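Asker: sequence and computational prediction follow.
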Amino acid sequence: MKSAHGAPKLNKPKVVFIMGATGTGKSKLSIDLAVHYQTEVINSDKIQVYKGLDVVTNKVTHLECRGVPHHLLGVIDDPDVDFSVHDFCRDALTAINQITQRGRAAIVAGGSNSFIEVLVEDPTYNFKSIYDCCFLWLDVSPPVLNDRVSKRVDEMVAAGLIDEVRGVFIPQPDYSRGIRRAIGVPEMDRFLRAENRLIDDEKPKEVLLDEAINEIKVNTFKLTCRQVEKIRMLREERGWNIRRIDATGVFESPGAADVEKAWQSLVLEPSLAMVGDFLKGHEKSFSPPYQFPATLPQVPVEM
């Protein structure tokens, strides 16, 4: 059956997934697409679902949202409660159903690829039988991304990361659950213990702080490597049709105007084309599969 405009009529509601490592621009792309297609975004970052630590978790601000409704973003009050993958699937499915019932395609964006995998693959949810899926992958070369991560951590420190972590520090924390799992919190433990005179440390506090910040950078880059490996698995072993967009040039651009121009040409325009074809039910050739290195790059440590 065809629509009045001649395009195939597909009855399945549509869901667009924006995937990629931390720091590649997933939130920006999801908002750009949501503004263009007049739809809504569902957060799939398992740490950003909690209230608080907005700098540490790098949540989008109200201004950056540009009026786009966001679901599952800063909705959990208790910092110690565990938001499980099945909690995510339950709440994400509710939001997706609400959005698609309004005649819109839902956009799911975030770095917790294990959550997305369970949502799509677990037979309990029957997701692939109910929804049509489009997967976009924002990819940035490891050396450029590592530099981006380092600069972003410095920006987060300048924006108040240390005070945010001070605000959730307790003498006997559990860094394996809740919001305190966030990269940026456990790494500050030794510094804050010394600051609160809970331990005697021979190192000056300034040195402890520098070491904590460096550890945040290293652990964030390690996370990006794991995220890319997960996407590789979903693409190669699960057989997901994940469409790669190389955003490296955006972060190599020298100035703000050049960054925006590169974003438009390298990321937004191809993304709009891919999503547009997906929404129309058309298929076309996309960029060739990404050639992964035999081993992950070594994680540099700044001294």
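Answerer: Arrived safely, thanks for sending.

Asker: make it CA atoms for all contacts and neighbour counts henceforth
Answerer: Fine.

Asker: and Ile107, how far from Asp210?
Answerer: Using C-alpha to C-alpha, to the nearest Å, Ile107 is found at 38 Å from Asp210.

Asker: neighbour count winner among these two?
Answerer: In terms of neighbours (other C-alpha atoms under 10 Å), Ile107 is the more surrounded of Ile107 and Asp210; the figures are 25 against 14.

Asker: want to compare, so here's the second one:
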Amino acid sequence: MRSCVSNAIMAASSRSVQTVLRKAVVPSLVVILGATGTGKSKLAIEIGKRLKGEIISADSMQVYQGLDIITNKVTAEELAQCKHHMIGFVDPLVSSYTVVDFRNKAQTLIEDMHRRNKLPVIVGGTNYYIESLLWKVLLDTACNSMQTLTQQENEEAGDGGGGDAAAKRKSELEALDGSELHKRLAEVDPKMATMLHPNDKRKIARSLQVHEETGVPHSHWLEEQRGQVGGSGLGGPLRYPDPCIFWLQSDMKVLDERLDARVDEMLSAGLIEELRDFHVRYNRQRVQDDSQNYQHGIFQSIGFKEFHDYLTAPESSTQQERDSLREKGITAVKVATKRYARKQNKWVRNRFLRRPGDDVPPVYGLDVTDVSRWEETVLTPALQILDSLSKGEEPAVAPIRVEGAGQKNKRHLYTCDLCDKLILGELEWTAHLKSKKHHYHVKKKRKTDQVQTPSEDRDAAGRAEDAETTRGETELTQK
């Protein structure tokens, strides 16, 4: 499933840099970010082999047992090259495994590696898992289960509960109407209510749980955490000093083609058979009981939702109907995979490159577009950067700088009465005021007002309407 670079190339790369790195003091940990299909695991293994490292998988789906193909777990051959942790140890029917559980276990592993003078290499596509290790961004309440706003930003952050009781309570809250939940939150935590949209029931439910279990508003916990030395608007300070972060980047057109090819390789490796077997063992009864929503645990994996119609097709379906559903599922998996890759890249930009505050480690970009030049553009630069950092020197490769990194999008809930719409976020509100839809409703209201306004006042009313809209746009743009 992963294209491999020849042993000859890998050996040549090793000879070029291994000697100078053998006695180097490496950073506290190495983190490898990047969209799915960019070869994160391959780089992690090579760094681990050369620098006495061990790999911690930060993938929310790979923690579960089973579905090795669809979750793209490392192969037995790859596991033999470098020691891996956090893969395939959670029962697939467990739906309450959280980012807090991951962080606690991974922290213990990192501390043990440091004691044994091993380099922790964190790799995976679940960026909020990685973020929980880099920064102090989780709240430890009495049940040690609550997530901060940082984790809630991601729609696939999983359950917020740290056990069966918490998970049950969360499900009870999420069953309520969004407006009712938002009203409850506004009563106990008005600050948090202004930062959450009524449709975000999962996020509102978490905030309500924080208040229920601690007696303290969620917003207070966040303010306290961000007020720590080195903290920022996205959470607390760095957990480990001087981490080295790599971001594997690719031309998206090239990556799209690579991802389509990878799905085809998965199909050849038995993807549909794997899904069918897993469905029969763990999913069919849930579907029959109408208790499966593909929103929790391993069932969130790309593949189940997309092949749902195929896997649940009636036995009376013709072969033509089955083939059609199969092709529909394949297309849906390819689309979802490419969409997920873009979401991962967006997360890196927003959470790592545009993160406010001074306590933000540099991120080094590595170009993986041309796999035939992988040694030249990925492995060798990565090892040279690590060598320079270990010596306290400035790497020859400059870290990524993002234009407009200082721009902040304040989380506030705005109401547009003209459009009958709730808008979350200052930047989104500014964009809405400039949108065609908003201007359409402004003009519509102006025409209505003209019918009701005496003729001598129409021009003045129109000018006042234009001035008010322009003023609102200008004020928000200048903030």
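Answerer: Arrived safely. All values derive from a computational prediction rather than experimental measurement.

Asker: could you tell me where stretch 66-73 of the second structure falls in the first structure?
Answerer: With the alignment judged by TM-score structural alignment, the segment of the first structure matched to stretch 66-73 of the second structure spans residues 52-59.

Asker: apologies, that question was intended for stretch 451-460 of the second structure.
Answerer: The alignment of stretch 451-460 of the second structure onto the first structure (TM-score structural alignment) covers no residues at all.

Asker: ok, now stretch 84-97 of the second structure?
Answerer: Going by TM-score structural alignment, stretch 84-97 of the second structure sits over residues 70-83 in the first structure.

Asker: buried residues in that stretch, which are they?
Answerer: By neighbour count, and taking 16 or more other C-alpha atoms under 10 Å as the criterion, the buried residues in stretch 70-83 of the first structure are 70-74, 76, 79-80, 82-83.

Asker: among those, which ones are in strands?
Answerer: Judged by DSSP state E, strands contain the following of the buried residues of stretch 70-83 of the first structure: 70-71.

Asker: pick the one among the buried residues of stretch 70-83 of the first structure closest to Val55 of the first structure.
Answerer: When these are compared for distance to Val55 of the first structure (C-alpha to C-alpha), Gly74 wins out at 12.2 Å.

Asker: any idea how far the closest one lies from Leu53 of the first structure?
Answerer: Counting by C-alpha to C-alpha, the gap from Gly74 of the first structure to Leu53 of the first structure is 9 Å.

Asker: what's the separation between the equivalent of Gly270 of the second structure over in the first structure and Val60 of the first structure?
Answerer: By TM-score structural alignment, Gly270 of the second structure lines up with Gly160 in the first structure. Noted for Gly160 of the first structure: a distance of 15 Å to Val60 of the first structure, by C-alpha to C-alpha.

Asker: which position in the first structure aligns with Gly124 of the second structure?
Answerer: Taking TM-score structural alignment for the superposition, Gly124 of the second structure sits opposite Gly110 in the first structure.

Asker: I misspoke; the intended subject was Glu376 of the second structure.
Answerer: Under the alignment by TM-score structural alignment, Glu376 of the second structure pairs with Ser265 in the first structure.

Asker: its match: neighbour count?
Answerer: Counted with other C-alpha under 10 Å, the neighbours of Ser265 of the first structure add up to 14.

Asker: likewise for Leu145 of the first structure?
Answerer: Each residue near Leu145 of the first structure was counted by other C-alpha under 10 Å, and the total is 22.

Asker: swap in Glu426 of the second structure?
Answerer: Neighbour count of Glu426 of the second structure, defined by other C-alpha under 10 Å: 19.
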